[in-house]
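*Asks:* Based on what follows, work out the 3D shape:
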Amino acid sequence: MSDVSPLRNAVRNGSGLKRYGGTWGELLAEFLGTFVLISFGDGVVAMAVAALPGSGRAATPTTIFMAAGDWLLITWGWALAVTLAVYVAGGVSGAHINPAVTVAFALRRKFPWRKVGPYIGAQVLGAFAGAAMVSAVLQRH
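*Replies:* Alright, predicted model coming up:
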């Protein structure tokens, strides 16, 4: 049992983003959750578009993912993006990862209005950072 005690202390004291606690930890979780959402979501769309024959990036003018497969790739990619974003932010901030969700919670009186502005700011910054990363990756190739 003695080798399990460090694990109990980590759970009791919080691990990962929960260690930061308070509003700053929640804002960091929203930033990272939105960053993950946009990085994976926009990344999968960019990958599918880059494979289109007109993009100049395909091996031949007739190379394309099977046309019916493009929407499957994008759909599953966005599903994975949302899932990962919720895993990143859910335990700390509730994983709003969208300003509309934050405002809706505040309107329903399930979220304090004093946190709406900071949450939206963190979400917008996370979205811009995720989009910038996707853009940087696309420009390198």
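*Asks:* Only C-alpha atoms from now on, for both contacts and neighbour counts.
*Replies:* Fine.
*Asks:* Do a quick rundown of the helices in the protein.
*Replies:* Along the chain, the stretches classed as helices by DSSP state H are 5-13, 22-50, 67-93, 99-107, 116-140.
*Asks:* Present the ones you listed as CSV; the columns should include mean neighbour count.
*Replies:* Converted to CSV, the helices of the chain look like this (neighbours: other C-alpha atoms under 10 Å):
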stretch, mean neighbour count
helix 5-13, 11
helix 22-50, 22
helix 67-93, 17
helix 99-107, 16
helix 116-140, 18
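*Asks:* Look up the closest residue to residue 122, ignoring the ones flanking it.
*Replies:* residue 31 (4.9 Å; C-alpha to C-alpha, 6 or more residues apart in numbering).
*Asks:* And the one you found, how far from residue 23?
*Replies:* From residue 31 over to residue 23 the distance is 12 Å, taken as C-alpha to C-alpha, to the nearest Å.
*Asks:* Now the second one, please; I'll put the structures next to each other:
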Amino acid sequence: MSEHERSRTMPAPPEVVFDQARDLDRLDHWLPQDLHVRPEVLPAVTVHEDSTGQDAHALMRADPDQLRIEWGTRDDDRYAGWLQVADSGSGASEVTIHLSFFDDAHAPGGDDIDTTLEDSLQRLAEEVRLRTDSAAG
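*Replies:* Next up is the predicted model:
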């Protein structure tokens, strides 16, 4: 089993960040670029991975009261993850993404995962910035 976690501060209220992160129509804007989520009957989703050309049946749940999104494969126990948004004061938020791979044979290399998590948080921060800029202007 391997676990990976990255955090980033974003200059927006936690509710704004959470709403951006859970928007199913905008997930492709911040998730790893080769992953695409297609909603089914929620919480069921299908995740397509461009690099393998395969689809994975997954579950994705968003809890607005806890500002938390959780996901994982539903046909097997390959991976699970969560995103948590917390208020860090002064109108800013701390966003943490955590991934757990239960079978190391299916886990990407540790450096690859860490880089991908950092890139995803950067893209989410940019999406949040665009949203807050357009709301202010």
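*Asks:* Tell me how the two chains score on TM-score.
*Replies:* Overlay of the two chains. TM-score (TM-score structural alignment, normalised by the length of the second structure): 0.34; 64 aligned residues with a C-alpha RMSD of 4.1 Å.
*Asks:* so who does residue 44 of the second structure touch?
*Replies:* Contact partners of residue 44 of the second structure, counting by C-alpha atoms under 8 Å, 6 or more residues apart in numbering, are 57, 58, 59, 60.
*Asks:* In JSON lines: these, plus neighbour count, distance to residue 36 of the second structure and secondary structure.
*Replies:* Shown next, in JSON lines, are the contacts of residue 44 of the second structure (neighbours: other C-alpha atoms under 10 Å; distance: C-alpha to C-alpha, whole Å; DSSP: H, G, I helix; E, B strand; the rest coil):
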{"residue": "57", "neighbour count": "17", "distance to residue 36 of the second structure": "12", "secondary structure": "strand"}
{"residue": "58", "neighbour count": "22", "distance to residue 36 of the second structure": "12", "secondary structure": "strand"}
{"residue": "59", "neighbour count": "21", "distance to residue 36 of the second structure": "14", "secondary structure": "strand"}
{"residue": "60", "neighbour count": "21", "distance to residue 36 of the second structure": "13", "secondary structure": "strand"}
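*Asks:* any idea which of those residues is the one closest to residue 70 of the second structure?
*Replies:* Nearest to residue 70 of the second structure among those is residue 60, at 5.7 Å by C-alpha to C-alpha.
*Asks:* Figure out the helix or strand that the closest residue in space to the closest one that isn't next to it in sequence lives in.
*Replies:* Leaving aside its chain neighbours, residue 60 of the second structure sits nearest to residue 71 (4.3 Å; criterion: C-alpha to C-alpha, 6+ apart). Residue 71 of the second structure belongs to strand 68-73 when assigned by DSSP states H and E.
*Asks:* Please list the outside residues in contact with that strand.
*Replies:* For strand 68-73 of the second structure, the external contacting residues (C-alpha under 8 Å, 6+ apart) are 18, 22, 56-63, 78-85.
*Asks:* any idea which helix or strand comes after that strand?
*Replies:* For strand 68-73 of the second structure, the following helix or strand on the C-terminal side (DSSP H and E) is strand 79-89.
*Asks:* Which ChimeraX command selects the buried ones in the contacts of strand 68-73 of the second structure?
*Replies:* Typed into ChimeraX, the next command selects the buried ones out of the contacts of strand 68-73 of the second structure (criterion: 16 or more other C-alpha atoms under 10 Å):
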select :18,22,56,57,58,59,60,61,62,78,79,80,81,82,83,84,85
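*Asks:* What residues sit buried inside the longest helix that the second structure contains?
*Replies:* If you go by DSSP H, the second structure has its longest helix at helix 110-136. For helix 110-136 of the second structure, the neighbour count (16+ other C-alpha under 10 Å) marks 113-114, 116-125, 127-129, 132 as buried.
*Asks:* Could you pull up the contacting residues of the nearest residue to residue 85 of the second structure once chain neighbours are set aside?
*Replies:* Spatial nearest neighbour of residue 85 of the second structure, chain neighbours left out: residue 95 (4.6 Å); criterion: C-alpha to C-alpha, 6+ apart. The contact partners of residue 95 of the second structure, taken as C-alpha under 8 Å, 6+ apart, are 7, 8, 9, 10, 83, 84, 85, 86, 121.
*Asks:* circling back: so the residue nearest to residue 122 of the first structure makes contact with residue 123?
*Replies:* Yes. With contacts counted by C-alpha atoms under 8 Å, residue 31 of the first structure reaches residue 123, the gap being 5.2 Å.
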